[in-house]
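>>> Need coordinates for the following:
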Amino acid sequence: MTNGIVIVGAGHAGVQAAASLREEGYDGPVILIGDEQELPYHKPPLSKTFIKDAAAKPQPLRGEAFYTGSSIDFRPGTRIDSIDARAGRLDVAGGSPLAFDRLILATGSRPRVLKLDGAELAGVVSLRSIADARLIRELSAKTEDVVILGGGFIGLEIAATLRAAARNVTVVEAVDRLLGRAVAPVIASHVRQRLEAIGVRILTETTVARLEGENGRVSAAIMSTGERLPAQMVIIGIGVVPNVELAQGAGLAIANGIRVDQHMQSSIAEILAIGDAASYRHWFTGGDVRLESVQNATDQARLAARTIGGHAEPFSAVPWFWSDIGDMKLQMVGLTQGGDHHVVLGDLADNKFSIYHYAGNRLLGIESVNRPADHMLGRKMLGAGFSPTPQMVATGPEGLKAAFAAFSQGEPARAAG
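This is a model prediction of the structure:
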């Protein structure tokens, strides 16, 4: 009897992998292992709607009937201690060993630990799971002053949400701008301006020296400048680290994540890795990346299932991301590192604009604020391999759509005009 496929990690990547295996016709055993007791759920709402609504419940990725109806053996609250790759076996904490023919690691990532005096105080939290979101929601109901360490997407989403609930919110970022790894300076500046306009205080080029507490609970954050910020809750959002320990212990190659090839196979072919924990050579940029997004997780999961089915093409999905921060829907497509100039469409003052990033005449990616049509067209263009010139972009959405239509119809000469 076949041992089947075991998937470790029941987030977006793991659940999609299980679903895609069945969609691809795999009829052997599929075991999905999650370390939480919850039915797998959507994570993006946790920093927004969930923490502001006391009645909000987790949004399941799939209904319970999906797992039983698809013969997927979902095992919540299960932790894997180690992988014996040679024997094809997992050592399960408190349980019997589990054999596998193929293993998919969808182990995700975890919040980076803050090494700071006072970090152990009650009221100092990070957001990664539904349990974290419940705690933030509970604490915010009895909190006036919140300090958020880290000016990335998660920190700013929470800042906007809690400020809308009339909390006093201060964001502390160590570098000179917000969203330093994620978006262009003009987007970061715009986000800062909009947040400050609603009363979020933002401190850049500043760090926290220590946290103070009373009766075991956090009461203040002491800045490197000596300023004392009252805080009944401190939220840590200084990035994440990939969960590679199981893979590393099994002897898999590690390079800022579990190293995989263009078919999602690790250095041991029977073990695949997908999602936040996987690093790979990106087809578009030629550089090594590890992407933290729902889209990347689900696209890689689908490809992993096809790889196991024996008919996979190299990974070539166009990366895209999004974030809702207050009244700003940020949507990004492509990877813009290495860009040397850009074109702006729309008006920053209207809070509706897009930035088209170029390296020479090659379109690298588009960052949009409240212009979803630009984003959707950008996904189609990059996916089709169409790189409009900056002059085409400058003609506006209608001209750009016409140029792409001409390209799609196999008329590059007309499109170039």
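
>>> only C-alpha atoms for contact and neighbour calcs from this point on.
Noted.

>>> How much space separates Ala54 from Ile235?
In this view, Ala54 and Ile235 are 19 Å apart by CA to CA, to the nearest Å.

>>> Who has more neighbours out of the two?
Using other CA atoms under 10 Å as the criterion, Ala54 and Ile235 rank with Ile235 on top: 22 against 12.

>>> how about the more buried one, what does it touch?
Ile235 makes contact with Val124, Val125, Ser126, Leu127, Val146, Val147, Ile148, Leu149, Gly155, according to CA atoms under 8 Å, 6 or more residues apart in numbering.

>>> and for comparison, fold this next one:
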Amino acid sequence: MRTVTVVGASLAGLYAARALRSQGFDGRLVIVGDECHRPYDRPPLSKDFLRGTTGQDGLALADAEEVAELDAEWLLGTRAAALDAGGRSVTLENGRSLATDGVVIATGATPRRLPGPELAGVHTLRSLDDAQALRDDLAGGPVRVVVIGGGFIGAEVASSCAALGHDVTVVEAAPLPLLPQLGEEMAGVCAKLHGDHGVTLVTGTGVAALRGESGGRVTGVELADGRVLPADTVVVGIGVRPNTDWLAGSGLPLDDGVVCDAGCVTALPHVVAVGDVARVDGSRTEHWTSATEQAATAVHNLLAGETLLAHRTVPYFWSDQYGVRIQFAGRRLPTDTVRVLDGSPEDRSFLATYERDGRTTAVLALNRPRPFMKARRELMRSAQPVAS
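Presented below is the predicted three-dimensional model:
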């Protein structure tokens, strides 16, 4: 390969670029990104950046020296509009066509939005610009914030807003936030963090509509059960959808992401996908660790022209809420039994395992980072990438 184009200039795209150079690719490297910013770290957006304790410079994932060493052609502030997989070219929204021998798809995902008119004060949080807009909106003093969705982003935003002195309410349609991920008992433990810090948690009801005049500012959130929550600022955290629209007509199979084999390789060996947009071996994982780990495997197979390496790992995520670090690794089923090994849920500091048929399937920790990492390593021993 003489030219490889990485479409997506965020975490997964940067790691793919690094892997290309570290694995010996010395040809032309093109990195296309729809944002004007070079790759930056997203997890702090809902935490340190939103609270104002970290600035934009503190988010950078690559310094000037590394950018120079990558020796890449950066095309930022422009979207990819189409992929001619057979003809090996990427068309940009400005009409420019990039001839390429290999493609890494790392276009990530876009936040889902609520239907209805555009209202000022309604935010999603995915990009640096999103976070800056929300931070600016909160800067005028204490306001009533309603966070729709009690998942990781929603809970972290609620935590940050509470720390800034705002009146915060979290609305979660499920009986408990994080119920599918953690199960009822442990989800209940994490849900109590909101109340511990003065945040109102409303569960078991969805959102019917946002109140406010079209073109004006949001004034409230109407719930499915008829209640109306007054709101000056609303943050919508109801999940994301993979950015695959630009791949329509490319011939690549799409199914809630770009369909890949276990080596992150698509139906065409010169096209691989990594990160939130990639559906690898039947599943799509929207976590920081997956985006970084998949890149080396995908690039190895891209340069080989076939799948020689499989990406096998244990799913892992973490979330920082109200001064508590929540860490989870593994694959749990609703029938798994949870057992606390160390610490106490009442103290919001413990290590717990999920067990099935006498073996550990997943591990959860609140503020127990060292024991957790040891338990995670044990889970990963049988799931490392293997050469074929």
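
>>> ok so, going back, just the contacts of Ile235 of the first structure: which are in helices?
Gly155 (DSSP state H).

>>> Tyr316 of the second structure pairs with which position in the first structure?
Matched by TM-score structural alignment, Tyr316 of the second structure corresponds to Trp320 in the first structure.

>>> Columns neighbour count and distance to Ala184 of the first structure on top of the contacts of Ile235 of the first structure, output as JSON lines?
Below are the contacts of Ile235 of the first structure laid out as JSON lines (neighbours: other CA atoms under 10 Å; distance: CA to CA, whole Å):
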{"residue": "Val124", "neighbour count": "22", "distance to Ala184 of the first structure": "30"}
{"residue": "Val125", "neighbour count": "21", "distance to Ala184 of the first structure": "28"}
{"residue": "Ser126", "neighbour count": "24", "distance to Ala184 of the first structure": "26"}
{"residue": "Leu127", "neighbour count": "22", "distance to Ala184 of the first structure": "25"}
{"residue": "Val146", "neighbour count": "27", "distance to Ala184 of the first structure": "27"}
{"residue": "Val147", "neighbour count": "25", "distance to Ala184 of the first structure": "25"}
{"residue": "Ile148", "neighbour count": "27", "distance to Ala184 of the first structure": "22"}
{"residue": "Leu149", "neighbour count": "25", "distance to Ala184 of the first structure": "21"}
{"residue": "Gly155", "neighbour count": "28", "distance to Ala184 of the first structure": "18"}
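
>>> mapped onto the second structure, which of the contacts of Ile235 of the first structure hold?
Compared against the second structure with both residues aligned by TM-score structural alignment, their matches' CA atoms under 8 Å, those retain Val124, Val125, Ser126, Leu127, Val146, Val147, Ile148, Leu149, Gly155.

>>> any chance you could map the helices in the stretch 201-350 of the second structure?
288-304 (DSSP state H, counting those that start in this stretch).

>>> that older thread, which one of the kept ones among the contacts of Ile235 of the first structure sits closest to Gln337 of the first structure?
Gly155 (22.4 Å; CA to CA).

>>> which ones are touching the match of Tyr316 of the second structure?
Ser293, Gln295, Asn296, Gln331, Met332, Val333, Gly334, Arg379.

>>> Which residue, other than its chain neighbours, is closest to the aligned partner of the second one in the second structure?
In this case it means Gln295 of the first structure. With TM-score structural alignment as the criterion, Gln295 of the first structure lines up with Thr289 in the second structure. Leaving aside its sequence neighbours, Thr289 of the second structure sits nearest to Tyr316 (CA to CA, 6 or more residues apart in numbering; 6.8 Å).

>>> Same question for Arg112 of the first structure.
Nearest in space to Arg112 of the first structure, with sequence neighbours left out and distances taken as CA to CA, 6+ apart, is Val240 at 4.7 Å.

>>> how close does the one you found get to His311 of the first structure?
33 Å.

>>> the more surrounded of these two?
Taking neighbours as other CA under 10 Å, Val240 of the first structure and His311 compare with Val240 leading, 15 against 11.

>>> What lines up with that one in the second structure?
By TM-score structural alignment, Val240 of the first structure lines up with Val240.

>>> from memory that match sits against Arg112, does it?
Yes: assessed by CA atoms under 8 Å, Val240 of the second structure is found in contact with Arg112 at 5.0 Å.

>>> how about Ser127 of the second structure, what's its match in the first structure?
By TM-score structural alignment, Ser127 of the second structure lines up with Ser129.

>>> Spit out the contact partners of that match.
Lys43, Leu46.

>>> Look up how far Leu135 of the first structure lies from it.
10 Å.

>>> Check Gly150 of the first structure too.
19 Å.

>>> Over to Leu363 of the first structure?
Applying CA to CA, the value for Leu363 of the first structure to Leu135 of the first structure is 42 Å.

>>> circling back to that earlier point, from Ala10 of the first structure, how far off is the match of Tyr316 of the second structure?
Going from Trp320 of the first structure to Ala10 of the first structure by CA to CA gives 22 Å.

>>> same thing with Gly251 of the first structure?
For Gly251 of the first structure, the distance to Ala10 of the first structure - CA to CA - is 23 Å.

>>> same deal with Glu292 of the first structure?
Counting by CA to CA, the separation of Glu292 of the first structure from Ala10 of the first structure is 15 Å.

>>> mind listing which of the contacts of Trp320 of the first structure are in strands?
Mapping the contacts of Trp320 of the first structure onto strands (DSSP state E) picks out Gln331, Met332, Val333, Gly334.

>>> Can I have the buried ones of those as a PyMOL selection?
A single PyMOL command selects the buried members of these (16 or more other CA atoms under 10 Å):
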select buried, resi 331+332+333+334
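
>>> Can you tell me which of the ones in strands among the contacts of Trp320 of the first structure is nearest Gly216 of the first structure?
Taking those together and measuring to Gly216 of the first structure by CA to CA, the closest member is Gln331, at 40.6 Å.

>>> pretty sure that closest one is in contact with Gly365, am I right?
No: between Gln331 of the first structure and Gly365 there is no contact under CA under 8 Å: 10.6 Å.

>>> ok, back up a step: share the number of residues neighbouring the match of Gln295 of the first structure, please.
Neighbours of Thr289 of the second structure (other CA under 10 Å): 16.

>>> Trp318 is in contact with that one, correct?
No: the pair Thr289 of the second structure and Trp318 does not pass the contact test of CA under 8 Å, sitting 9.5 Å apart.

>>> With distance to Asp101 of the first structure added, can I get the ones in strands among the contacts of Trp320 of the first structure in JSON lines?
JSON lines is the format used below for these (distance: CA to CA, whole Å):
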{"residue": "Gln331", "distance to Asp101 of the first structure": "39"}
{"residue": "Met332", "distance to Asp101 of the first structure": "38"}
{"residue": "Val333", "distance to Asp101 of the first structure": "36"}
{"residue": "Gly334", "distance to Asp101 of the first structure": "35"}
